[in-house]
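Peer 1: Sharing a model that was predicted from the sequence below.
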Amino acid sequence: MHDSHSERMSRGETRAAGGLALVFAFRMLGMFMVLPVLATYGRDLSGATPALIGLAIGAYGLTQAVLQIPFGILADRIGRLPVIYVGLLVFAAGAALAANADSIWGVIAGRVLQGAGAISAAVMALLSDLTREQHRTKAMAMIGMSIGLSFAVAMVVGPVLTHLFGLAGLFWTTAGMALLGILITWLVVPRTAGPLQHRESGVARQALGPTLRHPDLLRLDFGILALHAILMASFVALPLALVEQGGLPKEQHWWVYLTALLVGFFGMVPFIIYAEKQRRMKRVLIGAVAVLLLCELYFWAFGDNLRALVLGTIVFFTAFNLLEASLPSLISKVAPAGGKGTAMGVYSTSQFLGAALGGILGGWLFQHGGLGSVFLGCSVLALLWLVIAATMREPPYVTSLRLPLDADALGDAGLVARLLAQPGITDAMVVAEESALYVKLDTQQVDRALLDGLIAPAGAAPGH
């Protein structure tokens, strides 16, 4: 065995993962800080109506959804770094536009422009270029954690910053963070030798059709769309409910979100461990969606005092965090071999569409039917998701690997059939132009030595 299988991440890999996780976190912080404050502070902008405030909350999702996959393909053509730099500049420009706005339309225009800096796909692809196969899951997890953390920080810092410096100050902070992201990318993230052409790092056109026809992937795409729609719509209503029905001044909302996120974060951990260890992911998923549904009904029926609202918010975030963490993991289990990058691309697009839809619908419902109708609308969406999720099959508990193949193995016509005959290997695919094998296997049934033995054709000594 040589270095390519060493168990620890190299310094370069750690720098790449840490640097890109920071870039992601700063950008997400800028996206999310607006959530807890726009519904309350946005009322002072000229021309503001609840429907337009909802549009401002969700607007970034529209451009993000449309540009997510094209930017990823562009990053394959011209390189990842130019796309990341330009995307962060566009994002900063959108924040500056919103900071200078005195009308709700100006803020909406700024949010739309912010969303146009759609760099997620390019960042993920760059991360794939800079990390080896066996460390990629760890690196992706670092980015996932940075997004979760930035969401938590945003919920607490957003209200505090806005109280001190107003909405304009909040947007200027966001612009500054995007510029800081450019600096981190330039100073911290190592340079690549060039893009690795492999299918897991981005959207592969050949895999788009099968991904869009895959029933369980579509169920998960609908799930993330519903989750983010419910989140955005709830944030059209929750901050206002805290002020109007809970009597909590908007400057003090930060402690509600801080409590909810801390309890929610630790509350979800046992469920995630149970889902993975006991292989009960479907049960945990359905349970969390049911809790989300009950939360929205609870807000609607009992959300007329501060204690009820705080309690509901805590339970809401426990279910939200659990779903936010388990959906991507389900995508990578369900996606066909070599199709994970494409599946994640479609999934991200669905997530941003959900954010846009939730903001717009939440604002519209609030304008026409008050707070209660927003919570009822979210309940209907959660119920629909519950029905769709219940029809999903239990996911395969598999790990994806990409292994380089030598000329002998590439020419071995029986390789895929031999692998698929092995219990515990659910999918395998040879991509000749990458000289690579994509394989999905159950690590409880197949270990690395057995896999190497299966790849080495009969009679050849398994060596590197």
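Peer 2: Received the coordinates, thanks. Numbering: from 1, shown residues only.
Peer 1: C-alpha only now, for contacts and for neighbours.
Peer 2: Fine.
Peer 1: how far away is the closest residue to residue 199 other than its chain neighbours from residue 201?
Peer 2: Of all residues not flanking residue 199 in the chain, residue 338 sits nearest, at 5.7 Å (CA to CA, 6 or more residues apart in numbering). Distance of residue 338 to residue 201, given as CA to CA, to the nearest Å: 10 Å.
Peer 1: mind listing what residue 97 touches?
Peer 2: Going by CA atoms under 8 Å, 6 or more residues apart in numbering, residue 97 touches 106, 107, 109, 110.
Peer 1: Distance-wise, check it relative to residue 160.
Peer 2: Going from residue 97 to residue 160 by CA to CA gives 21 Å.
Peer 1: residues near the closest residue to residue 13 other than its chain neighbours, how many?
Peer 2: Sequence neighbours aside, residue 131 is the residue nearest to residue 13 in space, at 5.4 Å (criterion: CA to CA, 6+ apart). Per other CA atoms under 10 Å, the neighbour tally for residue 131 reads 21.
Peer 1: Same question for residue 427.
Peer 2: Residue 427 sits with 18 neighbouring residues when counted by other CA under 10 Å.
Peer 1: Can you tell me the SS state at it?
Peer 2: Secondary structure, DSSP: H, G, I helix; E, B strand; the rest coil: residue 427 is strand.
Peer 1: Put this next to the first one:
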Amino acid sequence: MNALEWRVAFSLSAVYAVRMLGLFMILPVFALYAQTLPNSTELLAGIAIGIYGLTQAIFQIPLGIASDRIGRKPVIIGGLCVFALGSILAALAQSIEMIIVGRTLQGMGAIAAATMALAADLTREENRARVMAFIGMTIGLSFMAAIILGPIIYTQAGMAGIFWFTFGLAITGILLVGWVVPTPLHIRSHRDAGIVSGYLLKALKNKALLRMNAGVFALHLIMTANFLVIPTLFIQQLDLPTLEHWKVYLPVFLVAFIGSIPLIIVAEKRHKIKPMLLAAITLLVLAEILLALGYEERYWLLIAFSLFFLGFNFLEAIQPSLVAKYSAVETKGTAMGIYNSTQFLGIFVGGLVGGWVNQQWQAAGVFWLSAVVAATWLLITLKLPTPAFYTSRVVRFEHAVSDWETMYQTLQKVRGIYEIAIVTEEQVAYLKVDKKELDEQGLRAILEAAA
């Protein structure tokens, strides 16, 4: 990658990081804080944690499409301003109802799709996947950092301190977008990275993608529901004050992160992604059953929590790869937009339903709910087709092509190209290729002839 693309990768990753930190730092502590608020219940605590997921799911796709028309940076900066406003309201709130309002506003600043589209505007097609992977890795690390930092900041500055810190992160994000992130010369519609409204129905009709959407919904429902009870259990069963919860989170996350790497390599390099996916979901089912039966014993609690996050880390990493494999070559960006929206919807339902179950049946009920959701997900996933291990490739023609039909037929004859979608008005061909089989010289010759 060139210097501009590295700058894009680092700066947009930083924008994502500050926002993810702000959203997730309350996750490991809010259930504890809610107990100190007047009129608070477990249900309202769950809603406060998850409500931002609802507004994220509602606004992400419309704002992504809007960024094609009014520009990426105005949408991103506007979203961060709304996020900052929500953080201020939550920081000043004296009741759980006002915190819910603040969290609702935080979610309305849904900038994920617009940020990915900006990354696509600023990178060349051959390096776009690397930049997206870099950003994706940052998102995962930010989540882990948020879970570790949340209890520390909460102990030192209270819940208001977390929200003020979140406000500062939002301002940092605005400054990054305004003065560090490059401004694209041209805004284009990127079918491999952005959302195209005309492809929404096509992506929603893909049965394999619907199963993947159900999976990410279930995964984040379970994660959110679990964090409604886990912090309290760490205090009750481990006799661990809130400030020291990082002593559990840090080693568990490190082991889960390192442990998931060889699993991902086996899944991708040895084409074992579906059986590994099923194994990871099964691990979640077992972890939740173990939590339900043994959460009152500290060692079983720690073992089950560690198993959960090993499965969670692997699934978080591998599922977007499967979405890309199951989607048509030209609908990849739209499919990912729907997938991300479903993920946020799962967070909302996890907070809502998990909070209600916690109010009725306490921690055991939450873990049994999670086990049932994970088992249902496993049954849905059994019918997933075996994916093809192709790589997306975007080819841009710098000069007008006189006969696109002939070009399509010519590309079909290149060894290793298995799917082609040509967008004539953009002078772009979206390809799915087998990297091991692809005739690079033949493809290069076609492009040189077209030029």
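Peer 2: Now that the structure is in, tell me what you want to look at. Here the structure is a predicted model, which means the values were calculated and not measured.
Peer 1: Could you get me the TM-score between them?
Peer 2: The TM-score (TM-score structural alignment, normalised by the length of the second structure) is 0.97; 451 aligned residues with a CA RMSD of 1.5 Å.
Peer 1: Name the helix or strand for the residue nearest in space to the middle of the second structure, please.
Peer 2: Closest to where the C-alpha atoms of the second structure average out (CA atoms, centre = their mean) is residue 340, at 5.8 Å. Element membership for residue 340 of the second structure (DSSP states H and E) is helix 332-382.
Peer 1: Beyond that helix, next helix or strand please.
Peer 2: strand 391-396.
Peer 1: Against residue 117 of the second structure, how distant is residue 24 of the second structure?
Peer 2: Relative to residue 117 of the second structure, residue 24 of the second structure is positioned 23 Å away (CA to CA).
Peer 1: meant to ask about residue 91 of the second structure, not that
Peer 2: Applying CA to CA to residue 91 of the second structure and residue 117 of the second structure gives a distance of 31 Å.
Peer 1: cool, and residue 350 of the second structure?
Peer 2: Counting by CA to CA - residue 350 of the second structure and residue 117 of the second structure are separated by 29 Å.
Peer 1: Settle it for me: which of the two has more neighbours?
Peer 2: Just comparing residue 350 of the second structure and residue 117: by other CA under 10 Å the higher neighbour count belongs to residue 350, 33 against 26.
Peer 1: The more buried one maps to what in the first structure?
Peer 2: When the first structure is aligned by TM-score structural alignment, residue 350 of the second structure is paired with residue 358.
Peer 1: residues contacting that match?
Peer 2: Neighbouring residues of residue 358 of the first structure by CA under 8 Å, 6+ apart: 54, 58, 228, 229, 230, 231, 232, 233.
Peer 1: mind checking the SS state of the third one?
Peer 2: It refers to residue 228 of the first structure. At residue 228 of the first structure, secondary structure determined by three-state DSSP is helix.
Peer 1: So residue 432 of the second structure lies in a strand, does it not?
Peer 2: Yes - looking at residue 432 of the second structure with three-state DSSP, it is inside a strand.
Peer 1: can you count the residues close to the corresponding residue of the first structure for it?
Peer 2: Using TM-score structural alignment, the partner of residue 432 of the second structure in the first structure is residue 440. For residue 440 of the first structure, the neighbour count with other CA under 10 Å is 26.
Peer 1: re earlier: how much does the helix holding residue 340 of the second structure stray from the first structure?
Peer 2: Taking mean CA distance after the TM-score superposition for the first structure, the mean distance separating helix 332-382 of the second structure from the aligned residues in the first structure is 0.6 Å.
Peer 1: tell me how far that helix is from the chain's mean position?
Peer 2: Centroid displacement of helix 332-382 of the second structure relative to its chain, using CA atoms, centre = their mean, to the nearest Å, is 14 Å.
Peer 1: now stretch 104-124 of the first structure
Peer 2: The chain centre lies 16 Å from the centre of stretch 104-124 of the first structure; the measure is CA atoms, centre = their mean.
Peer 1: which part of the second structure lines up with that stretch?
Peer 2: Taking TM-score structural alignment, stretch 104-124 of the first structure hits residues 96-116 over in the second structure.
Peer 1: what's the answer for stretch 76-91 of the first structure, then?
Peer 2: Across the second structure, the stretch matching stretch 76-91 of the first structure (TM-score structural alignment) is residues 68-83.
Peer 1: which residues make contact with that stretch from outside it?
Peer 2: Under CA under 8 Å, 6+ apart, the answer for stretch 68-83 of the second structure is 63, 66-67, 105-111, 114-115, 117-118, 167, 170-171, 173-174, 177-178, 183, 187-189.
Peer 1: Next, work out how far apart the residue lying closest to residue 297 of the first structure once chain neighbours are set aside and residue 301 of the first structure are.
Peer 2: Nearest non-adjacent residue to residue 297 of the first structure, counting by CA to CA, 6+ apart: residue 379, 6.2 Å away. Applying CA to CA, the value for residue 379 of the first structure to residue 301 of the first structure is 12 Å.
Peer 1: Could you do residue 89 of the first structure as well?
Peer 2: Residue 89 of the first structure sits 45 Å away from residue 301 of the first structure when distances are taken as CA to CA.
Peer 1: Would you check how far apart residue 165 of the first structure and residue 323 of the first structure are?
Peer 2: Here the criterion is CA to CA. By it, residue 165 of the first structure lies 34 Å from residue 323 of the first structure.
Peer 1: before we move on, the earlier item: now compare the contacts of residue 358 of the first structure and name the two farthest from each other.
Peer 2: Across the contacts of residue 358 of the first structure, the longest distance by CA to CA is 13.3 Å; it joins 54 and 228.
Peer 1: Spit out the contact partners of residue 107 of the second structure.
Peer 2: Contacts of residue 107 of the second structure (CA under 8 Å, 6+ apart): 51, 52, 53, 54, 55, 56, 83.
Peer 1: Sorry, slip of the keys, the one I care about is residue 233 of the first structure.
Peer 2: Counting by CA under 8 Å, 6+ apart, residue 233 of the first structure makes contact with 54, 358, 359, 360, 361, 362, 363, 374, 378.
Peer 1: Need the counterpart of the first one in the second structure.
Peer 2: With TM-score structural alignment as the criterion, residue 54 of the first structure lines up with residue 46 in the second structure.
Peer 1: Brilliant, that's me finished.
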